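heads up, no residue letters with this:
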């Protein structure tokens, strides 16, 4: 997995999504917000019927946040504050129950605030994103575009930890909102304990009317087959009349022993604040997750070795578009986006003309049903190598 050819343009990285309310901040002193957002969004959707799948909807750059969806997936894993290491905590807990509790906290930490009205770029086929944070090395690849499937492999050789994800967003227009379900499975392996934790992802709900907003909702189940312990989480939104007021970041749930159905812990809190567990036997309450400590004030990753960056890297492929959006140069942004998309179409046409299919470079992909909504992405390599891009 070496560098592929000469560098064509500079690598542009932007600030990750963090706890701060205004996630449209790109850099200190700079804020991006599309003008006349609601009217423009309604105009874009005026010919879309409720229930329509928006997977292939082409957004103009005005509606793009300056980074790829691959980067957003990766950031939810490697972008945490320097004084927090939830994965190490998962590994260091003494009992299966406390390890599952720590995995719940880590899973909640991957739920990141996002911004209304702007979306990341749709990754192109074969696009990759490769970043390291300490001993954790993270690699993502867009293994399919029809359906759009992103695969993630992350390893920490020192802690003997591995995670494997497959992600397929399916956004649908509901008339007054857009619901984006995220199909696929997330697996976290604590090899020192011989434990595998399987989990899913909440869905993203984008409300257009009556009050614009975006939030994570739905149910997340985390199970460990080796111990029989299960966590059931529910991401909820609570709004008052006409969508005003209320609390939109609620999370509730429980941890139970699947063999007896006994509830061991009750979970309650807000995923953008603190989450607590209450021992069902003793009544003791403790904080297991503090968003401010984990995802507040996150820093932009940095390039340690520019020559080691692959030509398929997200931050390189989309660099011209990202820079144009930062500069609010919309003519240049449209030109840059069209250039990337046309290069992809040309590659697909050339492959089709010679009957050559696409084979991912870092994953083996298999679909478990005819609908293509369930897939398994198995990494080809045991360990992810250290990356030329470093998360701070």
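Perfect, I can see it now. Everything quoted here is computed from the prediction, not taken from an experiment. Numbering: from 1, shown residues only.

alpha carbons only for contacts and neighbour counts from here, please
Fine.

give the residue farthest from the middle of the protein.
No residue in the chain has its C-alpha farther from the mean C-alpha position than residue 282, which lies at 36.2 Å (CA atoms, centre = their mean).

buried sites along stretch 325-345?
Neighbour counts over stretch 325-345 (16 or more other CA atoms under 10 Å) mark 325, 326, 330, 332, 333, 334, 336, 337 as buried.

what does stretch 199-218 give?
By 16+ other CA under 10 Å, the buried positions in stretch 199-218 come out as 199-208, 213-218.

so which of these sit within helices?
Within the buried residues of stretch 199-218, no residue falls in helices by DSSP state H.

so which of these are in strands?
199, 203, 204, 205, 206, 207, 213, 214, 215, 216, 217, 218 (DSSP state E).

for the second one, which non-adjacent residue is closest in space?
Beyond its immediate neighbours in the sequence, the residue positioned closest to residue 203 (CA to CA, 6 or more residues apart in numbering) is residue 181, lying 4.5 Å away.

kindly report the same for the fifth one.
Setting aside the residues directly before and after it, residue 206 is nearest to residue 214 in space (CA to CA, 6+ apart), at 4.4 Å.

take the one below as the second:
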């Protein structure tokens, strides 16, 4: 299949057999990955030092990255309107984090996600415009879009840029695997701290470089007489799948900044909510037949389930077009193509009516 493609081909909406799919939607994976170590959030809120806080925000987003195994399969592409909601219970002292996500556009594919925890005063909003590009012997998977997290206790808003995924060796040449590439950038305009962590890609065919290596820095960015002034505070080096070290730019003192295994103490799983108590548009319900078929090895049933969803989507789009209507989004409004914001009233109502009991 890939052999017939030209370099630069867009694979975002490519239709494949259920045998080449993982038993979950990409919308499901997004939430469980990002929030997998969200027990760390209360510690960020409790931190009194703004520089340390900014570093902790970077650590939180790195902690949402997990090593992936290259098996030639991909998640389901979410349908328009598909939803995935989670509840993460941090205990009586720190309350619950409610995670919402919705596929707000199918062509082009765009997802929006929102996290809210009123007990500790944390809100996060993310938009991702999925781009899957064939590069010959590799595939790049990118999610550009506006991402931010807000801490009420400190009145600090951080904007986030994230690295992308690169699937290497898809044509059987060179090293095979999945790596992160690009930069994690964490900015806080109020404090002026900017942290950049560069996820270093392997060289051509993997002939040089090391898997999962990173470097980077933290700078204080201020303005003096209308000109930007940048002061180097910290530098980073190491591997995001094991340990990343931080060196103080002034003293030269070096210590462990990030420990992948050490962060596991903040692991948390979402509260189990039965599918029958979830929305019909929940990922688990949308793809239920296909997922059950994949898990049981019944590819005929899996393909039937997948086909039924695709046919229903085509019919829905045709009906909306005929009636001159647009799809109504349940939980998000668009500011612009790459920036969607939550409908606060709809989110609050859903928490009270559907999620508060969990």
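Sure thing, it's come through. Model, not experiment: these values are computed from the prediction.

TM between them?
The TM-score (TM-score structural alignment, normalised by the length of the second structure) is 0.88; 338 aligned residues with a CA RMSD of 2.4 Å.

now render the buried residues of stretch 325-345 of the first structure as TSV, adding secondary structure and distance to residue 315 of the first structure.
TSV is the format used below for these (DSSP: H, G, I helix; E, B strand; the rest coil; distance: CA to CA, whole Å):
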residue	secondary structure	distance to residue 315 of the first structure
325	helix	14
326	helix	14
330	helix	19
332	helix	17
333	helix	15
334	helix	17
336	helix	13
337	helix	13
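
just to revisit the earlier point, how much space between the residue nearest to residue 206 of the first structure and residue 291 of the first structure?
Per CA to CA, to the nearest Å, residue 214 of the first structure is found 18 Å from residue 291 of the first structure.

one more: residue 215 of the first structure?
Noted for residue 215 of the first structure: a distance of 16 Å to residue 291 of the first structure, by CA to CA.

per the alignment, the residue nearest to residue 203 of the first structure corresponds to what in the second structure?
Mapped onto the second structure by TM-score structural alignment, residue 181 of the first structure lines up with residue 142.

now the helices for the second structure?
Remark: helices assigned in the second structure by DSSP H are 26-34, 41-46, 50-63, 283-286, 288-296, 299-322, 344-350.

corresponding residues in the first structure for the second one?
Right, helix 41-46 of the second structure. Counting by TM-score structural alignment, helix 41-46 of the second structure lines up with residues 87-92 of the first structure.

in the second structure, what residue corresponds to residue 131 of the first structure?
Using TM-score structural alignment, residue 131 of the first structure sits opposite residue 86 in the second structure.

just the residues contacting stretch 75-89 of the first structure, thanks.
Outside of stretch 75-89 of the first structure, the residues within contact range by CA atoms under 8 Å, 6 or more residues apart in numbering are 16-17, 99, 102-103, 105-106, 109-112, 131-133, 136, 138, 159, 293-299, 391-392.

rerun at 6 Å
106, 110, 133, 294, 295 (CA atoms under 6 Å, 6 or more residues apart in numbering).

which positions in it come out as buried?
Neighbour-count burial for stretch 75-89 of the first structure flags 75, 76, 77, 78, 79, 80, 81, 86, 87, 88 (criterion: 16+ other CA under 10 Å).

okay, how far is it across that stretch, tip to tip?
One end of stretch 75-89 of the first structure to the other measures 19 Å (CA to CA).

could you do stretch 366-378 of the first structure as well?
9 Å.

quick check: end-to-end length of stretch 272-292 of the second structure?
End-to-end span of stretch 272-292 of the second structure (CA to CA): 18 Å.

and the match of residue 181 of the first structure, how many residues sit next to it?
Residues lying near residue 142 of the second structure (other CA atoms under 10 Å) number 19.

my guess is it contacts residue 164. True?
Yes - with contact defined as CA atoms under 6 Å, residue 142 of the second structure counts as touching residue 164 (4.9 Å).

thinking again about what came up before, please pull up the equivalent of the residue nearest to residue 206 of the first structure in the second structure.
Under the alignment (TM-score structural alignment), residue 214 of the first structure pairs with residue 178 of the second structure.

same deal with residue 328 of the first structure?
Match for residue 328 of the first structure (TM-score structural alignment): residue 297.

what is the burial count for residue 238 of the first structure?
Neighbours of residue 238 of the first structure using other CA under 10 Å come to 12.

with the one 5 residues further on instead?
Neighbour count for residue 243 of the first structure, taken as other CA under 10 Å: 14.

same deal with residue 240 of the second structure?
Neighbour tally, residue 240 of the second structure, other CA under 10 Å: 25.

who's in contact with it?
Contacts for residue 240 of the second structure (CA under 6 Å, 6+ apart) come out as residue 212.

from residue 177 of the first structure, how far off is the counterpart of it in the first structure?
Taking TM-score structural alignment, the alignment pairs residue 240 of the second structure with residue 271 from the first structure. Residue 271 of the first structure is 22 Å from residue 177 of the first structure, where distance means CA to CA.

likewise for residue 332 of the first structure?
30 Å.

swap in residue 48 of the first structure?
Per CA to CA, residue 48 of the first structure is found 12 Å from residue 177 of the first structure.

kindly report the same for residue 40 of the first structure.
According to CA to CA, residue 40 of the first structure and residue 177 of the first structure sit 15 Å apart.

cool, residue 106 of the first structure as well?
For residue 106 of the first structure, the distance to residue 177 of the first structure equals 29 Å [CA to CA].

residue contacts, residue 59 of the first structure?
Applying CA under 6 Å, 6+ apart, no residues contact residue 59 of the first structure.

now do the same for it: its match in the second structure.
Per TM-score structural alignment, the equivalent position to residue 59 of the first structure in the second structure is residue 16.
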